[in-house]
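Predicted model and sequence below, questions to follow.
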Amino acid sequence: MVGVSTVVVVGLFLIIVSALTFTLKAGNDEENSKNANFNGGAVCNVTGNVDRKKFDAMVKRSGAIKDKADVIIDIAKEQGIDPVLMLAIIINETGWGKSSAIIEHNNPAGLMSSSGIIHYPTLDEGLQAQGRTLHNLIIKRGLTSIEKLGSAYAPVGAANDPNGLNKNWVPTVTSFVKQAGGLIMNCTAKDNEGIEVGENGKLTYFDDVIKIMLKFKGNPYVWGGSNPSTGFDCSGLMQWSFNKIGINLPRTAIEQYKATKRISKEDAKVGDLVFFRGTYGSPTHVSHVGIYVGGGKMFNSNGGGIEYSDITSGYWAKHSPEFGRIN
């Protein structure tokens, strides 16, 4: 592996018959990601399978990488990134596998050091470097969408793009992804506390209120508890914590349910309240509340204590989670 102090990703993007080079300053992305862990700025979950017919067809059209379909898939899996996205970016950056960087230097992403373009002994090593770089951009830096990656690879309005061609990067990569069968992973960014933040983002008060709630993480559940002295039940934790940031909520789960606006699962933001029915009493009784923290999880006080809980499976999923937004 070539050691670098600063890695610059230069993308070659074809416009009709001419080539345009994009520049990305990626810090030590290639060097630092050799032993990178997967607990950085994002988490990616597999949501489908590679369409090998479409994927392989794209690879076979792509010059120098025409026999590298399995290699790309294996590297992407190792780095925790989407192989379809990796392929689409490689095709875009190398002009269908025909750029001088990939032909002469086994460099599928135009990775450069301060002394010039990096030469890799083999194409597989160059592909591994590209995988590590994408891992750092997506997993570590949290650039979880093509649009976010585009802002790094080809920022619109950049000084080195006088003709405004950077605007083509996002739609072109998006088109290549579609041609290769579509993305097979869903990536979710994390905030500075390591909490996943979905595409809908988070409500402005969330950081303040969750910081308060986390002080009590691990404490036991107390029926009827509504303050630190007595301990907390579910709605008591919500009411007391929100009160500390100037937001007044009523006392019980059903009252908090009535005081909030119903939000669909698809539109839920980090910081919305999440309600459940039938954890005691009748099956339709709104009996429990927590705060949604993203990634299919809530923070709440329940019989197991004050903790994070998965609402997408098991006990909580069976009790009809509904989202409510504080007005």
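Thanks, I have the structure now.

rest of the way, CA atoms for contacts and neighbours
Fine.

and residue 207, how many neighbours?
Each residue near residue 207 was counted by other CA atoms under 10 Å, and the total is 15.

Actually, residue 13.
Residues near residue 13, counting by other CA under 10 Å, number 26.

buried stuff in whichever helix or strand it is part of?
Residue 13 is part of strand 8-15, with elements assigned from DSSP states H and E. Of the residues in strand 8-15, those buried under the neighbour-count criterion (16 or more other CA atoms under 10 Å) are 8-14.

What is the most widely separated pair among those?
Across the buried residues of strand 8-15, the longest distance by CA to CA is 19.3 Å; it joins 8 and 14.

follow-up on the earlier one: which of the buried residues of strand 8-15 lies closest to residue 317?
Of all the buried residues of strand 8-15, the one sitting nearest residue 317 is residue 9; the distance, using CA to CA, is 43.6 Å.

Helix or strand: which one has residue 104?
Under the assignment given by DSSP H and E, the secondary-structure element containing residue 104 is helix 100-105.

Which of the three states applies to the most centrally placed residue in the chain?
Compute the mean C-alpha point of the chain, and by CA atoms, centre = their mean the closest residue is residue 188, 2.5 Å away. Classification of residue 188 by DSSP: H, G, I helix; E, B strand; the rest coil places it in strand.

can you map out the helices along the protein?
According to DSSP state H, the chain carries its helices in the segments 29-32, 52-60, 69-79, 83-94, 100-105, 123-135, 146-153, 169-179, 206-213, 234-244, 253-258, 314-317.

Which one of the ones you listed lies nearest to residue 267?
Once these are compared by CA to CA, helix 206-213 is nearest, at 16.0 Å.

Use this one as the comparison:
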Amino acid sequence: MKPGRRTWLPLSLLVMLLALAGCGETVPVVPDKPARPKVPVTQTAREQVGVPYRSGGDNPRTGFDCSGLVQWCYGVHGYSLPRRTEDQLRVGRPVEREDLQPGDLLFFNVTRKRWGLHVGVYTGRGLFIHSPTPGAKVREESLYERYWMRTYIGARRILPDQR
């Protein structure tokens, strides 16, 4: 190789090297198609307010469950997130509550058991959008309501700049 010439590692190799280097809790999420131009993830989520809850639902025509809503909103912007809430809890990087930015994923343990996880999209000013429960619709609520404060377990940041 000639001096001064750069070589580029394939992205998959780079991700594997980072994982082996001990990235720990952070799982990178790379967009697999062009993002929706100049529209924040929070606006995409807000446009779903009023869509009915549907167990296993993952689109606005038939309805959403919590993780389906998150996966679909990020998918519109070109990001492939896992389908299950438990798996979504492992992507991106952890964020402290005082450092939340719009677009961060908020996680709650609503039954205090592993399979009782719930996820929503933080929209700013202490609010988040989620698909709560059968019989309800996608809605925006305050993170500071007693129930959500009590069941909150953490947040993850998917996008580098979500403002």
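Alright, I've got the coordinates. Bear in mind that the values here come from a model prediction, so they are computed numbers and not experimental data.

Could you tell me the TM-score of the two chains?
A TM-score of 0.66 describes the superposed chains when it is computed by TM-score structural alignment, normalised by the length of structure 2; 121 aligned residues with a CA RMSD of 2.1 Å.

before we move on, back to that, can you name the residues of structure 2 that the strand holding residue 13 of structure 1 overlays?
In the comparison with structure 2, strand 8-15 of structure 1 aligns to no range at all (TM-score structural alignment).

try stretch 237-247 of structure 1
The aligned range for stretch 237-247 of structure 1 in structure 2 is 69-79, by TM-score structural alignment.

quick one: the strands in structure 2?
Under the criterion DSSP state E, structure 2 carries strands at the ranges 58-59, 63-64, 93-95, 105-109, 117-124, 127-130, 139-142, 152-157.

Export those strands as JSON lines, with columns for distance to residue 84 of structure 2.
What follows is the strands of structure 2, written out as JSON lines (distance: least, CA to CA, whole Å):
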{"stretch": "strand 58-59", "distance to residue 84 of structure 2": "11"}
{"stretch": "strand 63-64", "distance to residue 84 of structure 2": "13"}
{"stretch": "strand 93-95", "distance to residue 84 of structure 2": "17"}
{"stretch": "strand 105-109", "distance to residue 84 of structure 2": "12"}
{"stretch": "strand 117-124", "distance to residue 84 of structure 2": "9"}
{"stretch": "strand 127-130", "distance to residue 84 of structure 2": "14"}
{"stretch": "strand 139-142", "distance to residue 84 of structure 2": "20"}
{"stretch": "strand 152-157", "distance to residue 84 of structure 2": "15"}
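
For residue 18 of structure 2, which of those strands is the nearest?
strand 93-95 (13.9 Å).

so that closest one matches what in structure 1?
Structural correspondence for strand 93-95 of structure 2: residues 261-263 of structure 1, per TM-score structural alignment.

Counting neighbours, which bits of the matching stretch end up buried?
Counting neighbours by 16+ other CA under 10 Å, one finds that the buried residues in stretch 261-263 of structure 1 are 262-263.

cool, stretch 82-98 of structure 2 as well?
Taking 16+ other CA under 10 Å as the neighbour-count basis, stretch 82-98 of structure 2 is seen to contain the buried residues 82-86, 88-89, 91-95.

Highest mean neighbour count out of the helices of structure 1?
The highest average neighbour count among the helices of structure 1, using mean count of other CA atoms under 10 Å, belongs to helix 83-94 at a mean of 26.

so that one matches what in structure 2?
Aligning helix 83-94 of structure 1 against structure 2 (TM-score structural alignment) gives no matching residues.

Show me what that helix is packed against.
Of the remaining helices and strands, those touching helix 83-94 of structure 1 by 3 or more CA pairs under 8 Å, 6 or more residues apart in numbering; DSSP states H and E are strand 8-15, helix 69-79, helix 169-179.

In structure 2, point me to whatever sits opposite residue 213 of structure 1 in the alignment.
Aligned partner of residue 213 of structure 1 by TM-score structural alignment: residue 45.

doesn't residue 76 make contact with that match?
No - at 10.1 Å, residue 45 of structure 2 does not count as touching residue 76 under the criterion of CA atoms under 8 Å.

Including distance to residue 326 of structure 1, could the helices and strands packed on helix 83-94 of structure 1 go into CSV?
Below are the helices and strands packed on helix 83-94 of structure 1 laid out as CSV (distance: least, CA to CA, whole Å):
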stretch, distance to residue 326 of structure 1
strand 8-15, 44
helix 69-79, 39
helix 169-179, 35
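
which stretch among those comes nearest residue 277 of structure 1?
Judged by CA to CA, the one of the helices and strands packed on helix 83-94 of structure 1 that comes nearest to residue 277 of structure 1 is helix 69-79, at 39.4 Å.

Other residues contacting that closest one?
If you take CA atoms under 8 Å, 6 or more residues apart in numbering as the criterion, helix 69-79 of structure 1 is touched by 55-56, 59, 82-83, 86-87, 124, 127-128, 131-132, 135.

same thing but at 7 Å, please
Applying CA atoms under 7 Å, 6 or more residues apart in numbering, the set of residues contacting helix 69-79 of structure 1 from outside is 56, 59, 82-83, 128, 131-132, 135.

repeat for stretch 147-161 of structure 2
The list of residues contacting stretch 147-161 of structure 2 from outside it, by CA under 7 Å, 6+ apart, reads 29, 92-96, 104-110, 143.
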